[in-house]
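In: Just need the structure, nothing else, for what follows:
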Amino acid sequence: MPRKHLIANQINKKQQSNAKLWQKLAKEIKAAVKVGGTDPETNYRLKAAIDKALTYNLSKDSINRNIYGNSNKEDDQLIEAEYEIYGPGGLGIIVRTLSDNPNRVISSLNGYISKLKGSLAKPNSVKINFQEQGIILTDLNNYHDEALLELLIDYELIDINSDEEGYEIITVPNAYYEVKKKLEAAGFKIHHSELKLIPLLYVQLTPEQNEMFERFSASCENDDDIQWIVANNQ
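Out: Modelled structure (predicted):
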């Protein structure tokens, strides 16, 4: 299997999981519009938010409502923040929040960190070990590796991996959208695509440490104020 950098959301009830995820995707779209306007061609963040929303099957109608619909008072007061965390066993975590109540965020996050036996880190002390990359998973489309490299020769790629199911193309952020368009034009089926922070180095946790991280991750996933987390565990 190709290296899958995409962390799957795991909640017992799928409908609840989808509803929670779509709510967070909608918040990200609204925040992107607030910062950069409604045109995704000039608003890089909005384009990324729409792309991710479509990947996770948020309907186009819902996307458009969140772009062009009237915002409420709560939407206007949304404040985003990023927290870097040291966990056990060399674990590094980045948490992105989007909330109208920063005090509630800090209170909740401190509780999660305490159970993790972790600590808040200084800005960029964890993030320096991550790199933003474009991840695109496709079918094989009857291409061999050399033909795919030739197709994408004009774009800055980080890596290409393949197996019997398809390709994983990893790009620098600036090449992500152009590579995706090129692949679609060539007839590739895009299974998943996303701009994502990827660890430069991974750590191997003990079973006990991994269990603590799984509980931390589940708490963050179920928290409406937390948009996403990334970590450097294998």
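
In: make it CA atoms for all contacts and neighbour counts henceforth
Out: Will do.

In: Where does the residue most central in space within the chain fall, secondary structure wise?
Out: Here the mean C-alpha position of the chain is nearest to the C-alpha of Lys196 (CA atoms, centre = their mean), at a distance of 4.9 Å. In this structure, Lys196 is located in strand 190-199 according to DSSP states H and E.

In: That strand - contacts with which helices or strands?
Out: The contact analysis (3 or more CA pairs under 8 Å, 6 or more residues apart in numbering; DSSP states H and E) places strand 190-199 against helix 44-55, strand 130-138, strand 226-231.

In: another one to check against the first:
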Amino acid sequence: MSGHSKWHNIQGRKNAQDAKRGKIFQKLSRELFMAAKSGGPDPADNPSLRLVMDKARAANMPKVNIKRALDKAEGGDDTHYDEITYEAYGPGAIPVLIHTLTDNKNRTNSAVRVAVTRSGGNMGAAGSVSYMFDRKGYIVISREGLDVDEDQMLEDVLEAGAEDLQTSDDAFEIYTDQKDLAAVRDALEKKGYKLETAELTMIPKTKTEIPADKVEQFDNMIDKLEDDDDVQDVYYAGTFPEDSEAK
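Out: I've put the predicted structure just below:
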């Protein structure tokens, strides 16, 4: 694979995310709690929890915060969160998936709808957007200080069981079948690679450039959604104009 990367987009938003670090930790705590409640607090016996813990470490979440979330689950806290994924079209008719964990559906329904519609988007019916995305495993290995070329990395990731490799100046991005993520992660770590992140994500099958006159509205919608305590992840099948120019 080639072209502009998911990792580039993540890094491009990093400064804004740094300012929201406390909120990110809060959301990760919710994911850790849910994973531990459903599969137990030991990541060795709970692959879902291991993935969330990897995600938490990649976000530099303090160990004490991780332990607090696991202790809460192990301690019998009866808080329940519903997983709800909303489908929408953002400004410029860009497909958007919004994954939430909520203890109050009405509150979340209202907040997501307001964030989308007041930014010039529209809510979609169930199934209207999700078919445009594939659920994949996603692994990032930074190229900083790494003396491995693209050919060697491709050989290693395919041997580990991955499906695809995307290379940029900053990182190697590896895509796997969702069922193979843990196995590929473990195989690459055994080869000595340090992984920046290893997680399940939604990858758009195709991307459309966000119209220049809709960029501000679209960015505003994403910020409002990511700022909501109940929104865990936002995925969209669009590229910003400057991303397209960099291809």
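
In: Please identify which of the helices and strands packed on strand 190-199 of structure 1 is closest to Asn101 of structure 1.
Out: Taking CA to CA as the measure, these were each checked against Asn101 of structure 1, and strand 226-231 came out nearest at 11.6 Å.

In: That closest one against structure 2, how far on average?
Out: Between strand 226-231 of structure 1 and the aligned residues of structure 2, the post-superposition mean distance stands at 1.0 Å (mean CA distance after the TM-score superposition for structure 1).

In: so what does the helix ranked longest in structure 1 touch, helix or strand wise?
Out: Secondary structure of structure 1 read by DSSP state H shows that its longest helix is helix 14-36. Identification of packing neighbours for helix 14-36 of structure 1 by 3+ CA pairs under 8 Å, 6+ apart yields helix 44-55, helix 60-68, helix 73-76, strand 226-231.

In: tell me which residues in that helix are buried?
Out: Buried residues in helix 14-36 of structure 1, defined by neighbour count with 16 or more other CA atoms under 10 Å: 17-18, 20-22, 24-34.

In: between it and helix 44-55, what angle do the directions make?
Out: In this structure, helix 14-36 of structure 1 runs at an angle of 160 degrees to helix 44-55, with axes from the mean of the first three to the mean of the last three CA atoms, to 10 degrees as the basis.

In: wait, doesn't Val230 of structure 1 sit right on Phe213?
Out: No - at 11.3 Å, Val230 of structure 1 does not count as touching Phe213 under the criterion of CA atoms under 8 Å.

In: So those two - more neighbours on which side?
Out: When neighbours are counted by other CA atoms under 10 Å, Phe213 comes out ahead of the other of Val230 of structure 1 and Phe213, with 25 against 21.

In: Quick check: the more buried one is in a strand.
Out: No - membership of Phe213 of structure 1 in a strand is not supported by DSSP: H, G, I helix; E, B strand; the rest coil, which gives helix.

In: Just tell me what it corresponds to in structure 2.
Out: Structural alignment (TM-score structural alignment) places Phe213 of structure 1 against Phe218 in structure 2.

In: need the contact list for that match.
Out: The neighbours of Phe218 of structure 2, taking CA atoms under 8 Å, 6 or more residues apart in numbering as the test, are Gly90, Pro91, Ser119.

In: mind running it again at 10 Å?
Out: For Phe218 of structure 2, the contacting residues are 90-92, 94, 116, 119-121, 210-211, 224, 238, 240, taking CA atoms under 10 Å, 6 or more residues apart in numbering as the criterion.

In: Among those, which ones are in helices?
Out: Using DSSP H, the members of those that fall in helices are Val116, Lys224.

In: from the contacts of Phe218 of structure 2, which is closest to Ser168 of structure 2?
Out: Proximity of those to Ser168 of structure 2 (CA to CA) peaks at Phe240, which lies at 17.4 Å.

In: Mind putting the helices and strands packed on strand 190-199 of structure 1 into a markdown table with distance to His5 of structure 1?
Out: Shown next, in a markdown table, are these (distance: least, CA to CA, whole Å):
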| stretch | distance to His5 of structure 1 |
| --- | --- |
| helix 44-55 | 14 |
| strand 130-138 | 8 |
| strand 226-231 | 10 |
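
In: number of nearby residues for Ser119 of structure 2?
Out: When neighbours are counted by other CA under 10 Å, Ser119 of structure 2 registers 20.

In: Distance-wise, check the aligned residue in structure 1 for it relative to Asp75 of structure 1.
Out: The alignment partner of Ser119 of structure 2 in structure 1, by TM-score structural alignment, is Leu116. Between Leu116 of structure 1 and Asp75 of structure 1 the computed distance is 31 Å (CA to CA, to the nearest Å).

In: thinking again about what came up before, with distance to Gln152 of structure 2 as added columns, please give the contacts of Phe218 of structure 2 in a markdown table.
Out: Output for the contacts of Phe218 of structure 2, formatted as a markdown table (distance: CA to CA, whole Å):
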| residue | distance to Gln152 of structure 2 |
| --- | --- |
| Gly90 | 40 |
| Pro91 | 41 |
| Gly92 | 40 |
| Ile94 | 36 |
| Val116 | 43 |
| Ser119 | 45 |
| Gly120 | 46 |
| Gly121 | 44 |
| Ile210 | 35 |
| Pro211 | 38 |
| Lys224 | 41 |
| Gly238 | 31 |
| Phe240 | 31 |
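
In: Among the contacts of Phe218 of structure 2, name the ones in strands.
Out: Cross-referencing the contacts of Phe218 of structure 2 against strands under DSSP state E gives Gly90, Ile94, Gly238.

In: when you align them, which residue in structure 1 goes with the second one?
Out: Per TM-score structural alignment, the equivalent position to Ile94 of structure 2 in structure 1 is Leu91.

In: Next: Asp71 of structure 2.
Out: Per TM-score structural alignment, the equivalent position to Asp71 of structure 2 in structure 1 is Tyr68.

In: Give the burial count for the counterpart of Glu132 of structure 1 in structure 2, as a bare number.
Out: Matched to structure 2 by TM-score structural alignment, Glu132 of structure 1 sits across from Arg135. Under the neighbour criterion other CA under 10 Å, Arg135 of structure 2 is assigned a count of 15.
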